[in-house]
Structures are given as structure tokens and as C-alpha cells.
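Q: Quick one: sequence and predicted model below, then my questions.
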Amino acid sequence: MGKRIFYFLLTNVLVLVTISIILSLFGAWNYIDYGTGRIDPVALLIFSAVIGFTGSFISLAISRWMAKRMMGVRVINPDGPMSADEKFVVEKVHRLSRAAGLMHMPEVGIYDAKEVNAFATGPTKKRSLVAVSSGLLHEMDDDAIEGVIAHEVAHIANGDMVTMTLLQGVVNTFVVFLARVAAFAVSRFTREELAPIVHFLAIIVFQILFSILGSLVVFAYSRHREYHADRGGADLAGKDKMRHALERLKAYSNRVKENEQTAVATLKINGKRKSNIFSTHPDIDERIQRLS
């Protein structure tokens, strides 16, 4: 899930900045009362909400496409010839999706990567994607793979991408609002002829800065949803398989840290032993304990 969140946030920031630049250049929304030299807070709030939610929903709409392109996901045709690994993954995803009550089967894909990784994404339950890395298939046994896939299917069944989008829209609204208030304040301390340029550049800088701070809220929500996905995965695949998957992931992450001191990506487990405010996932020991 962490990779999904990373690409969603990256896309969101890029879309947000692009929309803001276009609207600012064309003066599409006037929230500054030049007669009094003050900001109209109501007009600015409406402006911020329009940009904020537009940015988050555009990011959601292209999330599946973005994940495929950036990760090089090879989508498997369930009706065509498949290798043993492909058939195994497709059968697991479809069986668990039916168990989760999904009316439409997610697209299933594999991408080449040594890391042990899996993620689910997509704008709706009808247009979702579950992708696993080749490293996951090579490193994990069948029960652990099933637990990982069940966790990702649970994210889809729980509608986590949609709720994440709504939360991101609210965060974006505050980001846009505060960035423009701060930029307006800065521009007031510059010469009149330079004020428009300073205001425009300050908007971009503050928007990126506040987007980074706002992502902490999204990360906190992501950590909260991981526990729900673990419970959902346990319901779908069985608690023993879900716990086994987490334990195998913990063992793998410890081995990687000892050998390479790098972060592990499956279920987006951090290389660090304990999660922090920048983690998309909680500490794996805590996840195992809560699942038990």
C-alpha cells in the first residue's frame, strides 16, 4: 500500500501545483479585494476547495494508470496463456476478491523487482489493480503470498483509495488556502512592482511546503487503515496465513537490514524497526500483536 500512497501523493502534488499555476496565470478566480488590499476568506476558501478536491480526484482517476507506468506492471490476461506464477496469482486474487464480495475482479499484474512488494490501487472497486513483485513470488511461500494478496484485496474491499482521496481533498483545501494567505503576507513586504511576481512564486513554494506537512495527516490515516487491512486479510485468507505473512515479512526485512541496510517494501514495511510520523505503515511487531 505504501507505494500506492507514494505515487498518489506525488501525483496529487504535481496536479495541485499545475492547476494552481494555470488558474493563477489566467486569473480565473479573484479572491483578493484590491480596493481594501485584503483577502476575501470566503472566496479563497471556495477557490481552495475547488482546486483541492479537483487535484485529489484527478490523482485518484489516474492512479491505476500511473502505477502501471511507473512500476512497469505487466497485466495478466486471465483468459490467455499464463505461466505457473501468473496462474497462481490470478487464482488467488480472484478467489479472495469473490470472498470479499467484490462484483468485479481487479486487474492482476506482476512487475520485475527484487524487492518483496505488493500493492493495490485504482479509482473504484470496479477499476482496481492488484500487483505483486517477482521478488515476492520468489521469496515467500504460498501461504505467505496468499496472506499478502488478501491484505491488498482488503484495501480494495474497504474502499481505502476513495476515503484517502476525500481526506486528501480536505488536506489540499487547507494547503491551498494557507499557501495563498502566507504568499499574500510575504508579497505585502515587497515593492509594489514586484509584489505580483513574489506572490506567484511564494504560492508555489508554500504550497509544496504545506503539502509535505499535510502528507503527515495522510500517513497517519494510512497507518490506521493498515490494521483494518490486516484484519480484512485475516478474514479472507485466515488469521494463521495473515500472521504467517507478517512474520515472514518481518524475517525478510531483518535479513535485508542486516545485509544491505535498505528499506523493505512489501505491505510497505519500513527498514526502520519502529514506525514514525513519516511512515505509511505501523511497526510490524505491533501489527502482529494486534492481529493476534
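A: Good, I have the coordinates. Predicted model, so just to flag it, every value in this text is computed and none were measured.

Q: For the rest of this, base every contact and every neighbour count on C-alpha atoms.
A: OK.

Q: in the stretch 1-150 of the chain, which spans are strands?
A: 32-33, 38-39, 74-75, 107-111, 118-121, 129-133 (DSSP state E, counting those that start in this stretch).

Q: hold the first one in mind and look at this next one:
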Amino acid sequence: MAWENQTFNSGFILLGILNHSPTHTFLFFLVLAIFSVAFMGNSIMVLLIYLDTQLHTPMYFLLSQLSLMDLMLICTTIPKMAFNYLSGSKSISTAGCATQIFFYVSVLGSKCFLLAVMAYDRYIAICHPLRYTNLMRPKICGLMIALSWILGSTDGIIDAVATFSFSYCGSREISHFFCEFPSIPILSCNDTSIFEKVLFICCIVMLVFPIAIIIAYAQVILAVIHMGSGEGRRIAFMTCSSHLMVVGMYDAAALFMYIWPTSDHSPTQDKMVSVFYTILTPMLNSFIYSLRNKEVTRAFMKILGKGKSGERVTS
């Protein structure tokens, strides 16, 4: 009962990263603009891949899952931050905090494995093209995606439950704009050393293992270099370079946050990196995979053309 009174009834205070100075007000509206672009860009990617039958291939199915994960990530953190900023409130309930932890950890973990699956997809497509249809048939592709979601969600459940298995009898001020779970156990009046070790092991599994799989791109790059067709080499290189850009941005930020010793970076640096991978990366992903992809552009123009034709008919 004491734990319920201290934790569930009190909740936490999110100190945030912005105040109401003119500069920070401008930054707040800039974040909202980035959120809007990321929301629209990823929503359009999901809809285009769903509506256009020519995009019903394993590669684009994986891209639609990446866009869906990015949508979930920005919707888990930004709306609450915006509400607190506009209302002047900094509180978040324990249930709300646990929900944030579950969803954003689940999405981050699922993205790690999904990026590895995407690397495997490109490796098979370029290095073993004759076996691609068999190795990446819809059933296998769907199974790998489902496994990515299951592993990520399992990590989310473990982290959320473990975080709130401690009692919090002191300050409940979280020096962040959302419930970043490594920032919460340090507020506990219990010994959290075992939790920190388990957290480190989970991070190793969720980050280092997928990165080891992505090293297969070394073979992909070699295969691309030795391609005879100039056009085929260009298309393969653009596809692989887009994926490597996403992997580099995402994994570098995640490694900094969860593997690099916390003593080597300040809370301010943590917040800036969190802004990068929870706000900027979801926006950049949609641009990287849409603006550099002729098939996505073609599908968009096709849908847009149908919409204009429909307007002319009704008028």
C-alpha cells in the first residue's frame, strides 16, 4: 500500500527540455513542424505501399513496417511533450509513464531487428538473386517481421515491469521530456545495480546482435562493385546506401544512449541524442526512402493522378 501511495498516486514530473522563452517557443513550434512532416511522410509511405500492388514485394513490405514503427515512436513521445508545454503541466501518471516506456522500448527494439531483416533481404536480393523468391517468400518475410515485433515487445514488457518494481520515495523529477527508462531507476530508494546489469545485457542483445548481422553488407557492397550492369549497380547502390544511412543514424544514437557509459555524457547530451532518434530520425527515414526511390515517387504520382481524375469527374 505504501508503494502505491508513493508511486501510483504521485506519478512523476517531466522537467522537459524547453521553457517559455522566445527562443524555446520557436524551437517548440519547430519540433511540431518536424513531427507533422514525420507523421505525414510515414503515413503516406504506409498507405502507398498498401494501395499500390506493384509495391507488394518483401522490400517494400519491410519499408512499410519501418514507417509504422516510426509513426508509433513519434506518437508515443511528442504529443505528451506538446501537451505539457502548452498546458504548463509537467506531470505524468505512473500508468502513462509505464505506457511510454513499453511502447518506445518495444519500437526501438523491434526496429533493431527489422533493420537486420532488411539487411538480410538486400543481401539475398543482390548476392543470391536466384534464391530470393524462395528465401523471401511472403510466409518467411511475415514470420521474420512478426518475430521482430515479438522480441521488441518482450523487451518493452521486461523494461516497463522492471522499472516499476522499485519503490520511489524521493524526488520524482525526470530530467527528460519523456519517460526515458534509464533516467527513472536512479530516482529509486532501492538498490538498482542488478537492474542496470540486466539492462546492459538487453542492450547488447538488442543492438550488437543486429549490427553483427548488418555486417553482411560488406559482401553486398563487394557484389555491387563487381556488377556488370551500370544501371543495376546504380539501383543496388542507392538501395543499400539508403539503408546504411538509416542504420548508421539509428544505431549510433542508440549505442550512445544505452551502451556508452553514462558517466561519459551529460544529461543535456542525452536529451539532444534522444531528440535525434525519437523526432528527427523518423522524419529523415521517410525522406531517405521516398525521395531517393523512383517506385515510391511513381506510386505517389499515380495515386495523386487518380485523385485529380476523380475530382474532374465529380465536377
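A: Arrived safely. Quantities reported herein were computed from a predicted structural model and do not represent experimental measurements.

Q: Could you get me the TM-score between them?
A: Overlay of the two chains. TM-score (TM-score structural alignment, normalised by the length of structure 1): 0.29; 152 aligned residues with a Cα RMSD of 6.6 Å.

Q: Give me whichever of the strands of the stretch 1-150 of structure 1 is most buried.
A: Greatest average neighbour count among the strands of the stretch 1-150 of structure 1 goes to strand 118-121 (a mean of 29), per mean count of other Cα atoms under 10 Å.

Q: where exactly do the helices run in the stretch 51-200 of structure 2?
A: All helices of the stretch 51-200 of structure 2, identified by DSSP state H, counting those that start in this stretch, fall at 58-87, 94-127, 132-135, 138-163, 193-203.

Q: can I get the strands of the stretch 1-150 of structure 1 in CSV with distance to residue 98 of structure 1?
A: Below are these laid out as CSV (distance: least, Cα to Cα, whole Å):
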stretch, distance to residue 98 of structure 1
strand 32-33, 53
strand 38-39, 53
strand 74-75, 19
strand 107-111, 13
strand 118-121, 16
strand 129-133, 14
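
Q: quick one: which of these is nearest residue 221 of structure 1?
A: Closest of the strands of the stretch 1-150 of structure 1 to residue 221 of structure 1 is strand 118-121, at 16.2 Å (criterion: Cα to Cα).

Q: elements contacting the closest one?
A: Helices and strands touching strand 118-121 of structure 1, by 3 or more Cα pairs under 8 Å, 6 or more residues apart in numbering; DSSP states H and E, are helix 2-26, helix 63-71, strand 129-133, helix 142-157.

Q: Which among the helices of the stretch 51-200 of structure 2 is found nearest to residue 296 of structure 2?
A: Of all the helices of the stretch 51-200 of structure 2, it is helix 58-87 that lies closest to residue 296 of structure 2, at 9.2 Å by Cα to Cα.

Q: What are the buried residues along the closest one?
A: By neighbour count on 16 or more other Cα atoms under 10 Å, the buried set for helix 58-87 of structure 2 is 58-78, 80-82, 84-85.

Q: what does stretch 163-172 of structure 1 give?
A: Neighbour counts over stretch 163-172 of structure 1 (16+ other Cα under 10 Å) mark 164-172 as buried.

Q: how much space is there between residue 226 of structure 1 and residue 175 of structure 1?
A: Separation of residue 226 of structure 1 from residue 175 of structure 1 (Cα to Cα, to the nearest Å) stands at 25 Å.

Q: before we move on, what about residue 235 of structure 1?
A: For residue 235 of structure 1 relative to residue 175 of structure 1 (Cα to Cα), the value is 38 Å.

Q: neighbour-wise, which of these two wins?
A: residue 175 (24 against 17; other Cα atoms under 10 Å).

Q: Output the contacting helices and strands for the one helix or strand that one maps to.
A: Using DSSP states H and E, residue 175 of structure 1 sits in helix 160-187. When contacts are defined as 3+ Cα pairs under 8 Å, 6+ apart, helix 160-187 of structure 1 packs onto helix 41-61, helix 195-237.

Q: redo that, cut-off 10 Å
A: When contacts are defined as 3 or more Cα pairs under 10 Å, 6 or more residues apart in numbering; DSSP states H and E, helix 160-187 of structure 1 packs onto helix 2-26, strand 38-39, helix 41-61, strand 118-121, helix 142-157, helix 195-237.
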